[in-house]
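*Asks:* sequence? don't have it. structure:
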């Protein structure tokens, strides 16, 4: 009997990484739809503009003009994230002696920021719906896009073993940076959420290219998936679901439960907007971690 035939039957072949591009493309379309729904829901409707503007005005009450030093430091997070991303991408490139993953990650990062600037400054407008607010469009947030896309670049060049942890920690960083623009009155909550969706769309497209062109880079180690990876993904899921639930409940109470009294010393719209930022940020981090982990190959 041929020994080679026996071994080929008993030894499972390594599953090709990124073998189902339809999943990535479908997820990218969903993320793009999320950005579109955020725009139409919070910018094109009176109800959405009122909720977004109320949250922004209440942020001024929660974090008044006399800035807290910690909040001022958070302003630097988007710029700091760029240096973090460049340092990590360079280190990984040198360590693994391959340049194509770095190019894909940096092009993905640049594409997300270019898309945000085109959407905000050329393609989207803010119609007058009778809500007293700034008359120019600020969605998506450029600062949030810069921070989130930098973390996405780090995520893309990371091996599957560490991607769940990087997704959780990078998602936390992006949420902090987005929340800082909200706290410090740079952007409304919807601006931050839309930026998350734009970055997610570009990351999914870049991730598909990464997994298809570098299959050996995107394989789990011989030990396979670890409990640690499931922990990080689970933590993002829990945080995202809880925050989205808090956002919905707080908004419902502010809108219908207590009427005008909700604005009397209780910034419910502010907390609803903050919870929405946290929820969407962690939910996207969890979904990205799940998809990339499932699509990475096994040795």
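*Replies:* Ah, there it is. If you're wondering where the values come from, they're calculated on a predicted model, not measured in any experiment. Residues are numbered from 1 along each chain as shown.
*Asks:* can we go C-alpha only for contacts and neighbour counts from here?
*Replies:* Fine.
*Asks:* so where do the helices sit in the stretch 1-150 of the chain?
*Replies:* Taking DSSP state H, counting those that start in this stretch to define them, one finds helices in the stretch 1-150 of the chain at 3-10, 21-42, 46-62, 69-74, 77-96, 100-118, 142-157.
*Asks:* which of the ones you listed is buried the deepest?
*Replies:* Sort the helices of the stretch 1-150 of the chain by mean neighbour count, taking mean count of other C-alpha atoms under 10 Å, and helix 142-157 sits at the top with a mean of 29.
*Asks:* hmm, who's touching that one?
*Replies:* 77-79, 81-82, 84-85, 88-89, 92, 101-102, 105-106, 108-109, 112-113, 116-117, 163, 166-167, 170-171, 173-174, 177-178, 181, 192, 195-196, 198-199, 203, 206-207, 210 (C-alpha atoms under 8 Å, 6 or more residues apart in numbering).
*Asks:* tell me the secondary structure of residue 187, please.
*Replies:* Using DSSP: H, G, I helix; E, B strand; the rest coil, the structure places residue 187 in coil.
*Asks:* residue contacts, it?
*Replies:* Contacts of residue 187 (C-alpha under 8 Å, 6+ apart): 56, 138, 141, 181.
*Asks:* and which of those residues is nearest residue 48?
*Replies:* Minimum distance to residue 48 across these is 12.3 Å, recorded for residue 56 (C-alpha to C-alpha).
*Asks:* name the nearest residue to that closest one, ignoring sequence neighbours.
*Replies:* residue 188 (5.5 Å; C-alpha to C-alpha, 6 or more residues apart in numbering).
*Asks:* any idea how far residue 139 is from the one you found?
*Replies:* For residue 188, the distance to residue 139 equals 8 Å [C-alpha to C-alpha, to the nearest Å].
*Asks:* quick check: next helix or strand after whatever helix or strand residue 232 lives in?
*Replies:* Counting by DSSP states H and E, the element that carries residue 232 is helix 227-252. Where DSSP H and E defines the elements, the next helix or strand beyond helix 227-252 is helix 268-295.
*Asks:* try this one side by side with the last:
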């Protein structure tokens, strides 16, 4: 009696095999967003730090505002053009119709959320800090830039996602820093925009990865130069340095005693705190996305 031998087990796994983690990650971004709003808008200490960073930006980096203003004026067009070009390519050349729709929905959802939060749901109470009396959190320009980068991250294959995370994180941080340095937004506004995009990216990524697309597989880090673990390491390093520096600067200002009026300190430590916070949060979220999506992608047998 002949027996049939089963082929050896193949190293495969379902993409997004733990979908609840995507949902929990999205909720974590929303919780962090709520904390950012409460800490920097609803409290006196946070308002003072955020406002001081914004006012010191005009003193600490006056020579950069011209080039950054030109960049900000072009930012919507640049972001939309880059995202549209990549999404159009993967839609027409790679036939990833559903993924393209989800990526576009991620952009729309993130930007709609920012506008609703900023203009209808969140306010800026008077806490005795000399500041503008209207809410500017989250930053619309930063949301647009970061969501465009996130859409590209979602539609590319896993082998390209480490590079897309690093480049997209850099582009988002530059866009957010530009709105801060050019006095369009406070640091907390930029951080809040990153968190809005992070929440929507996880939800969009869950849908894309659960579609069972044959292109959404890889063999792991190192299969291609764009899949090098170096990109992940760079994101983690920039994120950790930025967050660590922001904490150190904030603590040093509090220990030394901040200036009585925002923007009047002899050394603009609040400005550097705000810039480091933007860099730290932006690259940390990019690193988390790269690591998480890489871990949840389906391995090629």
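*Replies:* Noted; the coordinates are in hand. Values in this document were obtained by computation on a predicted structure and should not be read as measured data.
*Asks:* which of the contacts of residue 187 of the first structure ranks first by neighbour count?
*Replies:* residue 141 (28 neighbours; other C-alpha atoms under 10 Å).
*Asks:* aligned counterpart of it in the second structure, please.
*Replies:* Here residue 141 of the first structure is matched to residue 139 in the second structure, going by TM-score structural alignment.
*Asks:* tell me the contacts of the residue nearest to the spatial centre of the second structure?
*Replies:* The centroid of the second structure falls nearest to residue 194 when counting by C-alpha atoms, centre = their mean (3.7 Å). By C-alpha under 8 Å, 6+ apart, the residues touching residue 194 of the second structure are 142-143, 146, 281-282, 285.
*Asks:* could you do residue 245 of the second structure as well?
*Replies:* Residue 245 of the second structure neighbours (C-alpha under 8 Å, 6+ apart): 273, 276-277.
*Asks:* hmm, back to that, report the secondary structure state of the residue nearest to the centre of the second structure.
*Replies:* Residue 194 of the second structure carries the three-state label helix when classified by three-state DSSP.
*Asks:* counterpart of it in the first structure?
*Replies:* In the first structure, residue 194 of the second structure lands on residue 196 (TM-score structural alignment).
*Asks:* would you mind measuring from its match to residue 31 of the first structure?
*Replies:* From residue 196 of the first structure to residue 31 of the first structure the distance is 9 Å (C-alpha to C-alpha).
*Asks:* one more: residue 231 of the first structure?
*Replies:* Taking C-alpha to C-alpha, one finds residue 231 of the first structure at 24 Å from residue 31 of the first structure.
*Asks:* still on that earlier bit, hmm, the match of residue 141 of the first structure is touching residue 190, no?
*Replies:* Yes: between residue 139 of the second structure and residue 190 there is a contact under C-alpha atoms under 8 Å: 5.4 Å.
*Asks:* picking that back up, now the contacts of residue 245 of the second structure as CSV including distance to residue 256 of the second structure and neighbour count?
*Replies:* Shown next, in CSV, are these (distance: C-alpha to C-alpha, whole Å; neighbours: other C-alpha atoms under 10 Å):
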residue, distance to residue 256 of the second structure, neighbour count
273, 14, 26
276, 19, 24
277, 20, 26
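*Asks:* of those, closest to residue 36 of the second structure?
*Replies:* Closest to residue 36 of the second structure, out of all of the contacts of residue 245 of the second structure and judged by C-alpha to C-alpha, is residue 277, at 11.7 Å.
*Asks:* now do the contacts for the closest one.
*Replies:* 187, 191, 242-243, 245-246.
*Asks:* grab the two from those that are most spread out in space.
*Replies:* 191 and 245 (15.6 Å).
*Asks:* surely residue 211 of the second structure forms part of a strand?
*Replies:* No: counting by three-state DSSP, residue 211 of the second structure falls outside a strand, being coil.
*Asks:* what's the counterpart of it in the first structure?
*Replies:* In the first structure, residue 211 of the second structure lands on residue 213 (TM-score structural alignment).
*Asks:* surely residue 172 of the first structure meets residue 284?
*Replies:* No: checked against C-alpha under 8 Å, the pair residue 172 of the first structure and residue 284 is beyond contact range at 11.2 Å.
*Asks:* these two: which has the busier surroundings?
*Replies:* Remark: of residue 172 of the first structure and residue 284, residue 284 carries more neighbours, 22 against 19, as counted by other C-alpha under 10 Å.
*Asks:* my read: the more buried one touches residue 200, true?
*Replies:* Yes: Residue 284 of the first structure sits in contact with residue 200 when judged by C-alpha under 8 Å, with a separation of 7.1 Å.
*Asks:* matching residues in the first structure for stretch 34-54 of the second structure?
*Replies:* With TM-score structural alignment as the criterion, stretch 34-54 of the second structure aligns to 36-56.
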